[in-house]
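Chemist: The following block contains a protein sequence and its predicted model.
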Amino acid sequence: MSLAPLNADEERLWRSLLRIVATLPRLLDEDLVRSTGVSLSEYVTLMNLSEAEDQEMRLTELALAAGLSLSRISRLVEDMRVRGLVTKRRAAADTRGFIATLTPAGLERLRDAYPTNLASARRRVLDHVAPRAVSGSGQVLAAIAEGMDDDSDDI
């Protein structure tokens, strides 16, 4: 691990990334809530469930996929269960775990929110990236995200 000071380009990248990480989720959430009543956390949860096998996931896996803590995803799934967007049941193999399943109402809610999420993603991010840079940028951000999944505490 290098402790060399950041050069000007690295510093600009780092500070811009910090600003995006701190600001973008709030802006995307505001766009979704204002237009659809769906929060960003709800949208990401519904999206992950819609893409999962049998449209269901263990809460621990869903928390990781959604970037939320287990306690936060548990509260969110319970709220969504009450509203009929998901169901929740104990895992058969491990009775300590729970599985969330997308309901038809949840899928409809996701479909209704998709155009707003797409417009927000384009306006807030993709419209600022040259088309020729999208692939390379996506690879870089994916590598950073995968590195976070390593759960490494090496600082």
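Modeler: Thanks, I have it. Numbers count the residues shown, from 1 in each chain.
Chemist: C-alpha from now on. contacts and neighbour counts both.
Modeler: Noted.
Chemist: Remind me which helix or strand Arg81 belongs to.
Modeler: If you go by DSSP states H and E, Arg81 is part of helix 70-82.
Chemist: Report the buried residues of that helix.
Modeler: Ile73, Ser74, Leu76, Val77, Glu78, Met80, Arg81 (16 or more other CA atoms under 10 Å).
Chemist: What are the boundaries of the helices in the chain?
Modeler: Remark: helices assigned in the chain by DSSP state H are 8-36, 40-51, 59-66, 70-82, 104-124, 131-149.
Chemist: what's the fifth one in contact with?
Modeler: This means helix 104-124. Applying CA atoms under 8 Å, 6 or more residues apart in numbering, the contact partners of helix 104-124 are 24, 28, 31-32, 35-36, 38, 43, 46-47, 50, 84-86.
Chemist: for comparison:
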Amino acid sequence: MTAPTITPDEWAAWRGFRRMAEITSGRIVHDITRSTGLSSADFVVLMELSKAKDRCRRQRELLDYLEWDKTRLSHQLTRMAGRGLIERDTDSDNVVVIRMTAEGRTQLGAARPVHVTSVRRNFLDHLSADDLAALQQITDKLHAALQDAEN
């Protein structure tokens, strides 16, 4: 069986995508951490919890959404609980439920405007409406392909 090959143009596209994503994400995370002390992982977990009307999720749902290793999520949640950002509870089905605390809401509330400003400055302000539409089409296409690969 012959190993797949990648053309120079394909390598350039891949490297450009990776570098752009790393730099942009890194700058946004830096802004959030500098302003609030929240790490990227803290922010992502709190944002996901904030989407639920009761600000809680089953630990398994967080694991599925984040696509992290179970150990990584467990360690992250332990750190966040230690800082009072979340609480772990067990529901009537003996399922671990993660709930955002008042401190978590406060910290997320402080981080959201920083996040919006940083996303605008480091990403959105550099793209036209056509660029954004094209990027959305590409991300939808890749997301669908990855979902199909799982099934």
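Modeler: Great, that's in hand. Just so it is clear, the structure is predicted and the values come from calculations on it, not from any experiment.
Chemist: just to revisit the earlier point, just name the closest of the buried residues of helix 70-82 of structure 1 to Ile20 of structure 1, please.
Modeler: Ile73 (22.9 Å; CA to CA).
Chemist: Am I right that that closest one is in contact with Leu59?
Modeler: Yes. In this structure, Ile73 of structure 1 is within contact of Leu59 by CA atoms under 8 Å, at 7.0 Å.
Chemist: Spell out for me which residue occupies the centre of structure 2.
Modeler: Taking CA atoms, centre = their mean, the centroid of structure 2 lies closest to Val44, which sits 4.5 Å from it.
Chemist: show me what contacts that residue?
Modeler: For Val44 of structure 2, the contact set (CA under 8 Å, 6+ apart) is empty.
Chemist: how far away is it from Pro4 of structure 2?
Modeler: Plainly put, Val44 of structure 2 is 35 Å away from Pro4 of structure 2 if you go by CA to CA, to the nearest Å.
Chemist: before we move on, what about Arg58 of structure 2?
Modeler: Counting by CA to CA, the gap from Arg58 of structure 2 to Pro4 of structure 2 is 40 Å.
Chemist: Comparing the two, which residue is more hemmed in?
Modeler: Legend: neighbour count by other CA atoms under 10 Å for Arg58 of structure 2 and Pro4, higher for Arg58 (17 against 5).
Chemist: residues near the closest residue to the more buried one other than its chain neighbours, how many?
Modeler: Spatial nearest neighbour of Arg58 of structure 2, chain neighbours left out: Val97 (4.3 Å); criterion: CA to CA, 6 or more residues apart in numbering. Number of residues near Val97 of structure 2 (other CA under 10 Å) recorded here: 17.
Chemist: Touching, Ser74 of structure 1 and Leu59? I think so.
Modeler: Yes. The pair Ser74 of structure 1 and Leu59 qualifies as a contact (CA under 8 Å) at a distance of 7.0 Å.
Chemist: Matching the residue nearest to Arg58 of structure 2 against structure 1, which residue comes up?
Modeler: Aligned by TM-score structural alignment, Val97 of structure 2 pairs with Ile99 of structure 1.
Chemist: Thought Ala93 was touching that match, still the case?
Modeler: No. Using CA under 8 Å as the test, Ile99 of structure 1 is too far from Ala93 to be in contact (11.0 Å).
Chemist: Now do the same contact list for the residue lying closest to Met100 of structure 2 once chain neighbours are set aside.
Modeler: Excluding the flanking residues, the one nearest Met100 of structure 2 by CA to CA, 6+ apart is Ile86, at 4.4 Å. Ile86 of structure 2 makes contact with Leu77, Met80, Ile98, Arg99, Met100, Thr101, Gly104, according to CA under 8 Å, 6+ apart.
Chemist: now with 10 Å?
Modeler: 42, 45-46, 49, 55-56, 77-80, 98-105 (CA atoms under 10 Å, 6 or more residues apart in numbering).
Chemist: buried subset of those residues?
Modeler: Neighbour counting over the contacts of Ile86 of structure 2 (16+ other CA under 10 Å) leaves 42, 45-46, 49, 55-56, 77-78, 80, 98-101, 104-105 as the buried ones.
Chemist: and of the residues you listed, the nearest to Ala145 of structure 2?
Modeler: Using CA to CA, the buried ones among the contacts of Ile86 of structure 2 come closest to Ala145 of structure 2 at Val45, 24.9 Å.
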